[in-house]
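Participant: pasting a predicted model and its sequence here:
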Amino acid sequence: MGLSEGFWHHEYWLPPGATWEDMKESADVHYPQPQNLLLCIPGALLLIIVRCIFERTVALPLGRRLGVSDKRRPKVQPNATLEGFYVLLGRTPKKGDLVSLAKQSDLPVKEVETWFRHRRAQDRPRLMKKFCEASWRFTFYFTSFFSGLGLLYDKPWFWDHTVCWLKYPQQPLPSALDWFYLLELSFYCSLVATLPFDVKRKDFKEQIIHHIATITLIFVSYCANLIRFGMIVMLVHDASDYILELAKMLHYMKWKRVCEAVFIVFAVVFIISRLVIFPLTTYYYFVTKFPLFLISCLINTFLLILQLLHIFWSYLIIQMIFSVILCGAKRKDARSDTEESDRSEAEDLAKN
């Protein structure tokens, strides 16, 4: 048995008793074709191009019209010694390094410290960049959620999850769901590709884990013809994402009261969809109604990873609501776009 045949052996991908022969296509019946997923590569590239065009021609003018503007930041005097340390050794030198750099540059320690603070500020992402990114994600998530809802609202298995498993794996795949799946996979691949260039948030590592888990689940569920289950999972997750991006846009526009109201709506939808609907209905039916085999165990593992991330983010969301909105503390998103290594400095700059 060759490597390819071994990888695609039906015992790994399908429940006991089922084989790939059960999913043979005909003129009227279409099933998932794993090779179609290769289209996610050009699909991701196309989405990146569309995003660039959208941000330049739609989000940027919209942000300006809505009053989004970047604050003026202090410029640092060119200094080869300090710049070399900043680029090669670190953005936040320790006290001993500051003393050494002061001697090398013939500058007071306080001035060297100020130089590094202003230099870090120059590298911090601009408000308009954040607004453009949030606008793009809002547009995609909003379109994705309501398109998915439109595709599923008349499907009996959407309302009764037990129907998801009837006659599995002999469940024909409508072309609309096929393209929707490919679009979602392309989008998350594009997010991974642009991570190094996007605004780095405090939960950067968790975002990477989330994207990898999501891409794996989409790929595996498509190949195993778990499209019905996968569509429900994606719709549950998309339900709150566009609300969060809208709250961010309002935050960047400095519409504080409206932003807080939208964020509370997001928190309610997120907690209900991720901590109630997802584990108690969608995930429950998969664990209890679906037979165990290699791919189903893999899916269970990655769904559990997503659920742990949901709990982590729910904690941050609840923490923000109590500390920022209800208690009247300094307004700052618990899932904000500040850098992990510079949280305290971001707070100092926000005061200015």
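Facilitator: Perfect, I can see it now.
Participant: can we go C-alpha only for contacts and neighbour counts from here?
Facilitator: Noted.
Participant: what about His251, how many residues nearby?
Facilitator: Neighbour count of His251, defined by other C-alpha atoms under 10 Å: 21.
Participant: could you point out which element follows the helix or strand in which it is found?
Facilitator: Per DSSP states H and E, His251 falls inside helix 227-252. As assigned by DSSP H and E, the chain's next helix or strand after helix 227-252 is helix 256-272.
Participant: contact partners of the very next helix or strand once past that next one?
Facilitator: Toward the C-terminus, helix 256-272 is succeeded by helix 283-289 as the next helix or strand (DSSP H and E). Contacts of helix 283-289 with the rest of the structure, by C-alpha atoms under 8 Å, 6 or more residues apart in numbering, involve His161, Thr162, Trp165, Phe229, Asn300, Leu303.
Participant: one more structure, for comparison:
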Amino acid sequence: MELARQLNREIDPSFWDLVTLAPIFAIGFPVCRFFLDRFVLEKLSRKSVFGTHESKLRKLSDADRDALRKTQTKFKESGWKCVYYTTAEIFALYVTYNETWLTDSYSIWVGPGDQTWPNQTIKVKLKLLYAFAAGFYAYSIFALIFWETRRKDFGVSMTHHVATFGLISFSYWTRFARIGCVVLALHDASDVFLELAKMSKYAGVRVVPDVLFGLFALSWVLLRLIYFPVWVIWGTSYLSIKAINIHLHRGYGPIYYYVTNTLLISLFVLHIYWWVLIYRMIVKQIRAGVIGDDVRSGRVQFFFSRIVLFSVFINWWKHYRF
């Protein structure tokens, strides 16, 4: 009870919160990943990826062994990301649970009490969530260089990590932590399904990746293409003007307003672009696959289309993920 009371205590946010707490999480993440790799993911990946090849590993060719080991490494990397995104999503839901600003966009800018932005207090648990996320992406920058497998999308991934860390820091500094918390929750939910789908694919499972990809696609549409613009962008672009006396913030107010909304709208445009790109690639590949298959077999077409759907998406994600 005492811990819950402390986590729900209202405090005045300061940028020094991230400066002091984020490095602690950034140091803690590689430690957690090391033990998770060593005692959980290593065994799980060998059992999932090698399977029946475990006892015959020495008899396989060097190329086959290298391929399996690379797949094992990818499995462990996705496993680590899945653990983080799941934890972050649960954390974000815990922070937003029972908060009026989760369902009422107006409450983002007003409350508690007669407080209005930027003179609003936040709860300790929201501060910790921001430090948690900032620490993860700070760690991810170094992990991408020194730990993880170097892939073709290295530059894109690095840009993503640096930009995300910057956005998290900027939103906390400008006291947009409430809206930032919701954005984190919306995006982490989809990533959980994506990483689970990757792990299932690396393990050679046939049906599960299709189901998980379907959940990922559904969550993408609902959270990023519907809820994000209707709730988040509407709240920052329109309701913020109604809720806040703009005459009191003539200096920095317009700058924060236009920068924040430009970034959020740009992100939404990217969501639409990526979805259109995925859809076009899926349709193209399915049509190409159906032509080459026996059109008399409905089952073959259905099975092939699901496999192509997932494989095309994974290949797309490696090259175009944000």
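Facilitator: Yep, that arrived. Model, not experiment: these values are computed from the prediction.
Participant: on that earlier part again, out of the contacts of helix 283-289 of structure 1, flag the one nearest to Leu183 of structure 1.
Facilitator: Checking the contacts of helix 283-289 of structure 1 against Leu183 of structure 1 by C-alpha to C-alpha gives Phe229 as the nearest, at 16.7 Å.
Participant: which position in structure 2 pairs with that closest one?
Facilitator: Under the alignment (TM-score structural alignment), Phe229 of structure 1 maps onto Ile179 of structure 2.
Participant: quick check: that match touching Trp109?
Facilitator: No. Here Ile179 of structure 2 does not reach Trp109: they are 9.4 Å apart, not a contact under C-alpha atoms under 8 Å.
Participant: the more surrounded of these two?
Facilitator: More neighbours surround Trp109 than the other of Ile179 of structure 2 and Trp109, with 26 against 21 (other C-alpha under 10 Å).
Participant: alignment lookup: the more buried one to structure 1.
Facilitator: In structure 1, Trp109 of structure 2 lands on Trp165 (TM-score structural alignment).
Participant: show me what contacts that match?
Facilitator: Trp165 of structure 1 sits next to Lys289, Phe290 when contact means C-alpha under 8 Å, 6+ apart.
Participant: how close does it sit to Ala193 of structure 1?
Facilitator: 34 Å (C-alpha to C-alpha, to the nearest Å).
Participant: what do you get for Thr282 of structure 1?
Facilitator: Here the criterion is C-alpha to C-alpha. By it, Thr282 of structure 1 lies 30 Å from Ala193 of structure 1.
Participant: more neighbours: which of these two?
Facilitator: The neighbour comparison of Thr282 of structure 1 against Ala193 (other C-alpha under 10 Å) goes to Thr282, with 18 against 14.
Participant: could I get the contacting residues of the more buried one?
Facilitator: With C-alpha under 8 Å, 6+ apart, Thr282 of structure 1 has these contacts: His161, Phe229, Ile232, Val233.
Participant: for Lys103 of structure 1, same thing?
Facilitator: Lys103 of structure 1 touches nothing, counting by C-alpha under 8 Å, 6+ apart.
Participant: helices of structure 2, start to end?
Facilitator: Secondary structure of structure 2 (DSSP state H): helices at 2-7, 16-36, 42-45, 62-96, 124-146, 154-173, 177-202, 207-219, 234, 240-243, 253-292, 298-320.
Participant: export the ones you listed to a markdown table and append columns for distance to Tyr227 of structure 2.
Facilitator: A markdown table is the format used below for the helices of structure 2 (distance: least, C-alpha to C-alpha, whole Å):
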| stretch | distance to Tyr227 of structure 2 |
| --- | --- |
| helix 2-7 | 27 |
| helix 16-36 | 28 |
| helix 42-45 | 36 |
| helix 62-96 | 15 |
| helix 124-146 | 21 |
| helix 154-173 | 20 |
| helix 177-202 | 8 |
| helix 207-219 | 10 |
| helix 234 | 10 |
| helix 240-243 | 17 |
| helix 253-292 | 11 |
| helix 298-320 | 22 |
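Participant: I'd assumed Gly51 was in contact with Leu68 of structure 2.
Facilitator: No. Here Leu68 of structure 2 does not reach Gly51: they are 10.4 Å apart, not a contact under C-alpha under 8 Å.
Participant: so between the two, which is more surrounded?
Facilitator: Counting neighbours by other C-alpha under 10 Å for Leu68 of structure 2 and for Gly51 shows that Leu68 has the greater number, 18 against 13.
Participant: distance of the more buried one relative to Ser48 of structure 2?
Facilitator: Taken as C-alpha to C-alpha, the span from Leu68 of structure 2 to Ser48 of structure 2 is 11 Å.
Participant: can you check Thr100 of structure 2 too?
Facilitator: 43 Å.
Participant: same check on Leu270 of structure 2?
Facilitator: With C-alpha to C-alpha as the criterion, Leu270 of structure 2 and Ser48 of structure 2 are 34 Å apart.
Participant: these two: who's more crowded?
Facilitator: Ser48 (19 against 13).
Participant: I am finished for the moment; much appreciated.
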